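Peer 1: the following comprises the amino acid sequence and a computationally predicted model.
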Amino acid sequence: MKIKNIIFDFGGVLMDWDPRYFFKDYFKDDEKMEYFLENIAQDEWNIEQDRGRSLSEGTEIQVKKFPEWGKEIRAFYDNWTVMLKSDIPQNVEILRKLKNTDYHLFGLTNWSAETFPYALENYDFFQIFDGKIVVSGTEKLIKPDPKIWHVLLERYDIQASESVFIDDNSKNIEAAKSLGFNTIHVLPDTDLKQELVHLGVEF
């Protein structure tokens, strides 16, 4: 099947986001920082904001649970933009090259509806998608729930078998495979162009 559509996850693929970029200087103690990120402001908590819960509600829930960490928990979303360090240049360059081809480009991201506009405004490459982006926080659905891929497929009338889905999360890759997508699992040493060419994408 010929590839017609290329679908990008953002965090870890096109954007370098990590709460450590803020909390390393905040704590000045790596052990304490890791404890906080693993046990207090853990991924499972942040994901609920990506699923559509408001940042303020998520913050207050966690402060009630861990009042002794209240200051640190409140600092999380207050300093979120520091955690969004930069784009990932080599992969953004691939996206820019794809702009000048016949492939249809889409975004499918787990991202809070409240913080995503900052990325849109500050990184021009998002304009390449021409608004064809499905954001978990807006849809109240989150990867790896298959329903969010169905939103993308139905909204833009595309076929999974004619699409490549690119993500850095292995659970999301497995879910996409089960729906019939071609996939690329991005790791730190992945040559994205080479992987796309391997799937028959032409530049």
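Peer 2: Looks like it arrived, so ask away.
Peer 1: C-alpha only now, for contacts and for neighbours.
Peer 2: OK.
Peer 1: which residue ranges of this structure form strands?
Peer 2: 5-8, 15-17, 84-87, 104-109, 133-135, 163-167, 182-185 (DSSP state E).
Peer 1: can you list contacts of the third one?
Peer 2: In other words, strand 84-87. Leu14, Met15, Asp16, Trp17, Asp18, Tyr21, Tyr123 (CA atoms under 8 Å, 6 or more residues apart in numbering).
Peer 1: just the longest one next, same as before
Peer 2: Residues outside strand 104-109 that contact it (CA under 8 Å, 6+ apart) are 4-11, 99, 128-129, 132-136, 143, 149, 152.
Peer 1: if you set the cut-off to 7 Å instead, what comes out?
Peer 2: 4-10, 129, 132-136 (CA atoms under 7 Å, 6 or more residues apart in numbering).
Peer 1: please apply the same query to the fifth one.
Peer 2: Residues outside strand 133-135 that contact it (CA under 7 Å, 6+ apart) are Phe106, Gly107, Leu108, Thr109, Asn110, Trp111, Ala113, Leu152.
Peer 1: wait, which of these is closest to His198?
Peer 2: Closest to His198 out of the contacts of strand 133-135 is Phe106 (19.8 Å), distances taken as CA to CA.
Peer 1: how much space between the residue nearest to that closest one when sequence neighbours are not counted and Ser56?
Peer 2: Using CA to CA, 6 or more residues apart in numbering and skipping residues adjacent in sequence, the residue nearest Phe106 is Ile7, 4.6 Å away. Distance of Ile7 to Ser56, given as CA to CA, to the nearest Å: 31 Å.
Peer 1: these two - which one has more neighbours?
Peer 2: Ile7 (22 against 11; other CA atoms under 10 Å).
Peer 1: what distance do you get for that one to Asp145?
Peer 2: Taken as CA to CA, the span from Ile7 to Asp145 is 16 Å.
Peer 1: try Phe27
Peer 2: Following CA to CA, the distance that separates Phe27 from Asp145 is 35 Å.
Peer 1: and the comparison structure, right after this:
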Amino acid sequence: MATEVSDVVFDFCGVLIDWQLRSCLLGHYPQQLIDEIAAPNDPYGFFHYEDRMDAGEDLADVIDDYRQRYGDDMAQVFAYYIKHYDDSLTRIVPGMEELLEDLLAAGIGCWGLTNWAHETFHFAFEKFPQLEDLLGGTIVSGAEKMHKPDAHIYQLAMSRYDLDPATTAFFDDTPKNVSGAEAVGMQAFLFSDAAQARRDLESLGVRL
């Protein structure tokens, strides 16, 4: 059954921006090390410590812990990654800029809600300023010191941008974040690509 949609909220990495950790490290460190860092079972804790930064901790607050656990050499690799984070932001996900433009042309608001460290988020809009122009506003977890799938960050987005969860669609490439949005009443979808996002919106009655 079609549902009125007044607004759409988008995650960033994996939805609006193609984030590739390998692209940041390639050419600077051995391929085997990069493969290990980028693996789902990452033995060097990159994802864990980056998640801590996404939740609001500063690099200065986590790097000593990182160094104690993984040593000076790996701490330097992690610090390099954070300093050159823009190199991991390879492009806007194909079709997503056009989707945002079409939604705005249809009178539907577009917003961002991302788990991202406050120290590195500026790279997103510096590298892709058109996204800042197309989005009415963006909630950045590191700046708010809360992150998805915590209900409070979705509720913050609803409050700050005066959104009604019943008429707001949400896209994220992480299942637990989709479930978190559903828990607060949003129409949430697991993102795969722009074409599927259009079909998901069509299922809610959005005709672009």
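Peer 2: Great, that's in hand. Treat the numbers as computed from the prediction; the structure is a model and nothing was measured.
Peer 1: now the TM-score, please.
Peer 2: After superposition, the two chains reach a TM-score of 0.90 (TM-score structural alignment, normalised by the length of structure 1), with 201 aligned residues with a CA RMSD of 1.8 Å.
Peer 1: out of the contacts of strand 133-135 of structure 1, who has the most neighbours?
Peer 2: In the contacts of strand 133-135 of structure 1, the most neighbours by other CA under 10 Å go to Asn110, 27 neighbours.
Peer 1: aligned to it, what sits in structure 2?
Peer 2: Matched across to structure 2, Asn110 of structure 1 falls on Asn115, judged by TM-score structural alignment.
Peer 1: hang on, that match packs against His147?
Peer 2: Yes. Contact criterion CA atoms under 7 Å: Asn115 of structure 2 and His147 qualify, at 5.8 Å.
Peer 1: okay, and the common contacts of these two?
Peer 2: Ser141.
Peer 1: nearest residue to the aligned partner of Val206 of structure 2 in structure 1 other than its sequence neighbours?
Peer 2: Here Val206 of structure 2 is matched to Val201 in structure 1, going by TM-score structural alignment. Once flanking residues are discounted, Val201 of structure 1 sits nearest to Ile3: 6.7 Å by CA to CA, 6+ apart.
Peer 1: what sits against the one you found?
Peer 2: By CA under 7 Å, 6+ apart, the contact list for Ile3 of structure 1 reads Glu162, Ser163, Val201.
Peer 1: from Thr3 of structure 2, how far off is the aligned residue in structure 2 for the first one?
Peer 2: Following TM-score structural alignment, the counterpart assigned to Glu162 of structure 1 within structure 2 is Thr167. Between Thr167 of structure 2 and Thr3 of structure 2 the distance is 7 Å, computed by CA to CA.
Peer 1: list the contacts for the counterpart of Trp17 of structure 1 in structure 2?
Peer 2: Superposed on structure 2 with TM-score structural alignment, Trp17 of structure 1 falls opposite Trp19. With contact taken as CA under 7 Å, 6+ apart, Trp19 of structure 2 is in contact with Cys13, Ser88, Leu89, Thr90.
Peer 1: the nearest residue to Phe189 of structure 2 once chain neighbours are set aside: how many residues sit nearby?
Peer 2: Nearest residue to Phe189 of structure 2, sequence neighbours excluded (CA to CA, 6+ apart): Phe171, at 5.1 Å. Applying other CA under 10 Å, we find 25 residues neighbouring Phe171 of structure 2.
Peer 1: repeat for Ala188 of structure 2
Peer 2: Ala188 of structure 2: 24 neighbours (other CA under 10 Å).
Peer 1: which stretches of structure 2 form helices?
Peer 2: Using DSSP state H, the helices of structure 2 run over 21-25, 31-38, 46-54, 59-70, 72-83, 96-105, 122-127, 129-134, 141-144, 151-160, 175-183, 194-203.
Peer 1: closest one of the contacts of Trp19 of structure 2 to Ile34 of structure 2?
Peer 2: The shortest approach to Ile34 of structure 2 among these belongs to Ser88, at 12.7 Å (CA to CA).
Peer 1: contacts only, for Trp116 of structure 2.
Peer 2: Asp54, Val140, Ser141, Gly142.
Peer 1: could I get the residues you listed as a markdown table with neighbour count and distance to Ala183 of structure 2?
Peer 2: Output for the contacts of Trp116 of structure 2, formatted as a markdown table (neighbours: other CA atoms under 10 Å; distance: CA to CA, whole Å):
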| residue | neighbour count | distance to Ala183 of structure 2 |
| --- | --- | --- |
| Asp54 | 27 | 21 |
| Val140 | 25 | 20 |
| Ser141 | 22 | 18 |
| Gly142 | 24 | 22 |
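Peer 1: dump those residues to a markdown table, plus distance to Glu182 of structure 2.
Peer 2: As requested, these are exported to a markdown table (distance: CA to CA, whole Å):
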| residue | distance to Glu182 of structure 2 |
| --- | --- |
| Asp54 | 21 |
| Val140 | 19 |
| Ser141 | 18 |
| Gly142 | 22 |
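Peer 1: ok, and the residues you listed in structure 1?
Peer 2: Using both residues aligned by TM-score structural alignment, their matches' CA atoms under 7 Å, structure 1 keeps these contacts from these: Asp54, Val140, Ser141, Gly142.
Peer 1: give the equivalent position in structure 1 for the last one.
Peer 2: This means Gly142 of structure 2. So, by TM-score structural alignment, Gly142 of structure 2 is matched to Gly137.
Peer 1: wouldn't that match be in contact with Ser54 here?
Peer 2: No. Under the criterion of CA under 7 Å, Gly137 of structure 1 is not in contact with Ser54, lying 8.9 Å apart.
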